[in-house]
Each structure stands twice: as C-alpha cells, then as structure tokens.
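**Student:** Here's a sequence, model it:
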Amino acid sequence: MFKPIPEFGTEERLRGSDTSPEKVRPERPERLHCASFNQDTTSLVVGDRNGYRLFSLSSVDRMDCIHRGTESSDVCIAERLFSSSLMVVVSKSTPFTMNIYHFKKGTEICNYSYSSSILALKLNRQRLIVCLEEALYIHNIKDMKLLKSLLNTPPNPKGLCALSVSHSSAYLAYPGSFTAGEITLYDALSLSPVGVISAHASHVAGISFSASGSRMATASEKGTVIRVFSVPDGVRLFEFRRGLKRYVSISSLSFSADEQLLCVSSNTETVHVFKLEHHSPNQDSPSWSAYIGKVFSAASTYLPSQVSDMMHQDRAFATVHLSQSGGRNISALSTIQKVPRLLVASSDGHLYIYNVNLQDGGDCRLVQKHRLFERADEALVASDLHVETPSYAETVATNTNQDSTPSSSLTGYSEDGGLRRGELIPDHEFEDGPLRLDDEQEFPPVSFRNS
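**Tutor:** Model prediction:
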C-alpha cells in the first residue's frame, strides 16, 4: 500500500553510493492517496480526496468498478478482506480512527479510535492488525474484539508490518529494533511471540509473507538486498540483489500464489521479478556463462565475505521498465484469464498490466493500461502537504485514550462498555446477527453489473 501521510507525496531521494551526494528528484503530482491489492490479488482498492473505489481484476481489457465508497473523504488507508464485502478505511481528516464497513449493505459495522495516527492495517480471515508508530493492536475479525495490545514496540514511523493470510497460520512480522535490521515474529492466533529474525545489517524497509505463510521476504533500507526466509524457523533460503549503483525506497514485496516468484517495486522505473529456485552447483552446462559462473564461484572462496556474498546473490529473472521514476507504486503477481500477469498500481493514477514469460523471463510486455481516477478529477492534484486542524475524533482519542486502549463507537453501544472489557459485540449491533466470515452467504463475492 502507498504510505499514508506524511510520507506519501513527499520528496524521494536517490543516492548513487555511500559517498556520493544525495540527488533529489522533483516531486511528482500524486492523484491517489493509497492503493492496495486484496489478499489473493483479485481486486484493487484506491483512495483519493473523494473516497475510495474498488476494482475487480478478473479481466485484462476492462476495469470494473465494484463499489465507490463516499462515506469518508481523503482516504489514506483502505483494505478489503479477500473477496468479501468487508472494508476497513482510514481518512486523513481522522487518522486516529478506523471505520469498518459492509459495503454491499451500505452499513458501518463499527469504528475504533486510537491514541495516535494509524499507519497500516493488515487483515486475514482470523485477525485484523492495527499498526501505530509504537504499538500494534490485534483484533478478532469475526467480532472485532480487541485480543492483544503490543505496546512500546520499537519506533516504526513508516508503519512497516506484515500478516500471513493462510487459514492455518496468522504470523505477524514487524521491526524488532530501531538500530538494526531485526524482525520480530509473533503468532497472532495463539497470541504468543515466536522469535526474532536478523534479516539485514541496516534497517528493514519491506516485509511480506507468501500465501501459505511458510516464507517471508524482506528488503534492506538501502533497497539493494532482498532476502527470503523460511517461517517460523527463520532460515535464510534466498538472497537477491536488486541493484548496486542506487539506493532506493522499496514500496512493495509480493509473492506469486505458487510462491515461485517474488516481485519488488520501488521509487525507480524498474520492477524486478526474482525466481525462487535453487541452482545446483554441480549441474553441468556447456554455456560460456555457466563456465564463468563456476570460475567466480571458485574464486569467491578466497575473497572477503562481503564480496563473496555479493557474487552468490541471484539477479532478477524478469523486469518491468516503467515510463517514469520518482513516484510510488505497488506491484503484485496474479493469474488473470489463465495467463500470469504482473500488475503495477502507480500513484500517478494508473494500473499497468504486463505479461510474464515463465519460461524465459526477461522484459515483461505491457498489455494494458487502466485509469484509476475519475475523468472529472484528472486536472486536480490532491495536496498531501496541507495542515489539518484536529478533528473531534482526534481530540477524543488524545484526551480519553492515554492508556493506549482503543475505544469503539457503535450505534447504541457505549464507548466505555463491553469492548474495553474484552466482551463480544452484541448480536443486535449487526443487521443480521454477528459476523460469520466462514459462511459463504455472509460475505459473498460481489459481481459487477452495468446499471
């Protein structure tokens, strides 16, 4: 997801090397405040000054708008739970509050306020994670009960965290140190710590789980090294080098559904796709490149460990070259109409769809480009630099939540009532009873119909 304020829309800096001076790219117009793919990459939600829009990703040639949400303006975070009608939204005007909607029914399920701005939201079928700069809250998504508060976590100003989405696990990963590239692994189902993984020497800039939750990808702050670990034991499986000359800001890491590919996007014009396969060092090959590879492999045993590690890092299997750099984008791998695709949602307000050659890799071919913003708003650029006056929700959160306990607001339900004591939301708070996310009829997939 694009970073919520204040990072989104600010200057992006690229550095040539450790010793070279910073080069500042001019700020680019940002039409979208946020964008995120759902957990199985079947839909895309984008937020802007007018609310949010939800698009189906079932076709390459058309972008069907499933729903337009106008309950909140200036949406900076919007997440959908798989193909259900459950949406969680945060507005820039009330960054302390998350609103949970059943968009098919057009009703608000509930809302929660916190002691500081919400930086990220993560969902699976069991849990909802709310990430603040120095705290994480774990909710039971079936009734929205607060299960666990992880307070006084290491400063995390970018809201970096990840949640596995498989039915059998719900691993939560977040920075475990402010000074080193450690990742804390937490079991959000059993509500117990798992361990700490030493991922990088510098700060971690990206975390993502595979669909099964058995693998976790991480990116370094410099954006040059990508690593994949097994979960939960933390064994390093793969190491890739995204580049050498430029330090970049990683914006997304995403596995393919079969966990054989990993795509990485940043603020540069290149999206990298890495293949998760091990090469046998004893495999015979008549090619000249294979011979050179063996020579380097043998020579690396006599070189310093830093150089040796670099020589063993795999390069990108496939790449996408965008027309511009300096903006923020997120990428994902999906199969659409039985063909593997690479999707890139850009903050310039477009979705780019590429074909991926699973046999040969190489440059991916652009097959379609879709507009994600309203034509009437094309000339308007949402400003992310204006100063907001404190809203009523912010004032209440600041004055009443000094104990860092989130408060819940429900129609006919006291903010000081059962939720704070860990009780279930009463059945009458929902139009048709409590949430049943395991029931296919409760949150069925929403299909697009022409009106």
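**Student:** When you work out contacts or count neighbours from here on, use the C-alpha atoms and nothing else.
**Tutor:** Fine.
**Student:** What residues sit buried inside stretch 363-379?
**Tutor:** Neighbour-count burial for stretch 363-379, counted by 16 or more other Cα atoms under 10 Å, picks out Asp363, Cys364, Arg365, Leu366, Lys369, Leu372, Phe373.
**Student:** OK, contacts around the first one?
**Tutor:** With contact taken as Cα atoms under 8 Å, 6 or more residues apart in numbering, Asp363 is in contact with Ala318, Thr319, Val320, His321.
**Student:** Surely the first one is in contact with Val273?
**Tutor:** Read it as Ala318. Yes. Assessed by Cα atoms under 8 Å, Ala318 is found in contact with Val273 at 4.9 Å.
**Student:** One more, please, to line up against the first structure:
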Amino acid sequence: MGEKDDYYKHVAFNHDSTRFVCACNDGVEVYDCDPLKLAFGRNPKLAKGLAIAEMEDNLRLFLLGGGKFPLDDNKRVVIWDEVQGRISSKSYNCASQVLAIKVSGDAVAIVMQNKVELHVYVKANETSRIYSSVTTCNLRGVCALSPGYVLAIPGLSEGEVRIHAAHRHPFSINAHANTLSCLALSQNGRFLATASVKGTVVKIYSISTGWGEKLQELRRGKDKAEIWSMAFSPDNHWLALTSDKCTIHVFKFQLKTKSHAVVTFSSKEPYTILVACRNSTFYKLKFDPAFGGTMKQEKYCIFPEV
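**Tutor:** All right, here's what the predicted structure looks like:
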C-alpha cells in the first residue's frame, strides 16, 4: 500500500464498464476505460475530500464527503451533475453514517451500519424511497444492486443474504456461517454471488425462482482472504473477483500491487477483464476460456498520467 492509496479513497466502475470513478482527497476523477483517458474531474467546485463516489450514468455522480477537508458530512449523499456543472439541489440526508452507495439505472441504494434504503427516481431531481430494510451489523457496507430494482443485502443473522426484488416478496438465503464480505448480482438480476470474511469459497445462487437455489461453489483457495470485489460477465458464464491476496480469479493472475482493487468485465471485448486500483494503477487482462492458464496482460498503466 502506497501513498496513492491514501489519495484515492474509493474506485468504482459504472453500470456498463465503460468508465470508472475515483473518490479523491481533493475531488473526483472519472476515466474512460478503452482507451484509458481522463473523461472529467478535478473541478474546483469539487476540490474537497470524498470517501465514496459512484456513477449513475456517464454524467451524474453520487458523492459522500470524507477525509481531512470533506465535501460534506458522512451522513449526506450529494449528487454532482456534470452537464449542469453543479451539485444538484437533491440530496439524501441519512440518520447515521453512510458506508456504501450502489447505483443502477434510476435506483440508488444507500447503506448504513444497520439499514439499507432504496430510492428510485420518479422524475428529474425527485426520488421516492420504495423501501428500507434493517440488517445485521454491516460495517463493510456490503450490498449489491442490479437493474430491475433487485437488491441483495445482509439479513438479520450472520451470513444471511436478504433479496428484495420488484413485484416479489423478499426472501432470505443462509449463504455462509461467517459474516458476509462481498455480494454481486448479474446484470439481469437472476444470479447472486456471495463471499464471507473467510474468503475461501464463493457461492453462486439462482434468485429468479424466488427462494434462492444454490448452483455452484467456487473455491478461491485454502487461506483466508478478504474478497474486495466480484463481477459477473455480461453473458453470466464467468465470475471475476479480486482479493487481498493480490490475485484476480477467473483464472489466477498476480497483480503488481497489494492495493485495493475492483474488477469488471469489458463491455467491448470478450474474455477481457478490467481492474482499477486505489494506488492509481489500471490493468486490462485477457483469459483463454478453452485452455485456462495465466491471463495475458494487455495493458498496465497509471491512470492520472494517461
């Protein structure tokens, strides 16, 4: 972990993996993935510390203040509109500290220690809270949100996942014996990946049935690991994950850094993985679906320098 990890507090891909956003000590940066270049950021109006930055589309950002000189307090989520070049009059004022924000289409999930709220845009700058759900203690801000308002969050007991979906009754899955560390939903909201703080096994569930059928268990390794990020491929045939073991698992690949990393699949090229790290490094990797083996590194760079 280096000094860049202290500068970049949070990194997240957008919904279609064409861009990623970085929450910084003195503002926000948004990068195009292919080719890698700075799209916008470092705006003087946003030149204050951020803890979280998430992207609804390519031009609207959900921001949470943080650091020594925060943009705002840690209970208020503000919206930056790049088209208007200003912070929107709409914001989300929460009862306790916000630990994570997840955005998909016109839905926004706001995660607190013991509660998750889901808000949906009804028209410009107006939202409606469609529900809130109490969770077990969730200091990691574990949550996943997919189009169609499918939401996966911790339940009321350790290792339990609660699924909320439009036009269906909520249901729970007893996924792990230990505390959840990471959740991921497929883009069509039909599949769920779960990992616990033990980090040795990832479980895949079908959730379109309304009760959560376990489809597969994927063994990451024998040693305990912190799973940082998981992502399904667009065709749902692959799952990629990053962990504190400096590896990406679709097939094993050794990163050059131990910095916190987030992973997604390229929207332009099949069998291609994109990884953005908090120490400002970016990787583009290709894997062989037929023969496996070590992934080929197609790109490695430091993104503030592109």
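**Student:** thinking again about what came up before, so between Ala318 and Val273 of structure 1, which is more surrounded?
**Tutor:** Val273 (30 against 20; other Cα atoms under 10 Å).
**Student:** Wait, Leu132 of structure 1 touches Cys161, no?
**Tutor:** No. The criterion here is Cα under 8 Å, and Leu132 of structure 1 misses it with Cys161 at 10.2 Å.
**Student:** Could you report the neighbour count for the aligned residue in structure 1 for Asp32 of structure 2?
**Tutor:** Aligned by TM-score structural alignment, Asp32 of structure 2 pairs with Ser56 of structure 1. When neighbours are counted by other Cα under 10 Å, Ser56 of structure 1 registers 20.
**Student:** Repeat that for the one 3 residues further on.
**Tutor:** Using other Cα under 10 Å, the number of residues around Ser59 of structure 1 comes to 12.
**Student:** and if you look at the one 10 residues further on?
**Tutor:** Neighbour count of Gly69 of structure 1, defined by other Cα under 10 Å: 18.
**Student:** residues contacting it?
**Tutor:** Shown in contact with Gly69 of structure 1 (Cα under 8 Å, 6+ apart): Gly51, Tyr52, Arg53, Phe103.
**Student:** ditto for Leu160 of structure 1
**Tutor:** If you count contacts by Cα under 8 Å, 6+ apart, Leu160 of structure 1 has them with Ala120, Cys131, Tyr174, Pro175, Ala205, Gly206, Ile207.
**Student:** Drop anything exposed from those.
**Tutor:** Among the contacts of Leu160 of structure 1, the ones that count as buried (16+ other Cα under 10 Å) are Ala120, Cys131, Tyr174, Pro175, Ala205, Gly206, Ile207.
**Student:** aligned partner of the third one in structure 2?
**Tutor:** Translated: Tyr174 of structure 1. Mapped onto structure 2 by TM-score structural alignment, Tyr174 of structure 1 lines up with Ile153.
**Student:** where exactly do the strands run in the stretch 51-200 of structure 1?
**Tutor:** Taking DSSP state E, counting those that start in this stretch as the test, the strands found in the stretch 51-200 of structure 1 are 51-56, 65-69, 75-80, 86-91, 94-102, 107-113, 120-123, 127-132, 135-140, 145-151, 162-163, 171-175, 181-187, 192-200.
**Student:** would CSV of those strands with distance to Asn267 of structure 1 be doable?
**Tutor:** Output for the strands of the stretch 51-200 of structure 1, formatted as CSV (distance: least, Cα to Cα, whole Å):
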stretch, distance to Asn267 of structure 1
strand 51-56, 23
strand 65-69, 27
strand 75-80, 19
strand 86-91, 24
strand 94-102, 25
strand 107-113, 32
strand 120-123, 19
strand 127-132, 23
strand 135-140, 27
strand 145-151, 31
strand 162-163, 20
strand 171-175, 21
strand 181-187, 21
strand 192-200, 20
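**Student:** Many thanks, have a good one.
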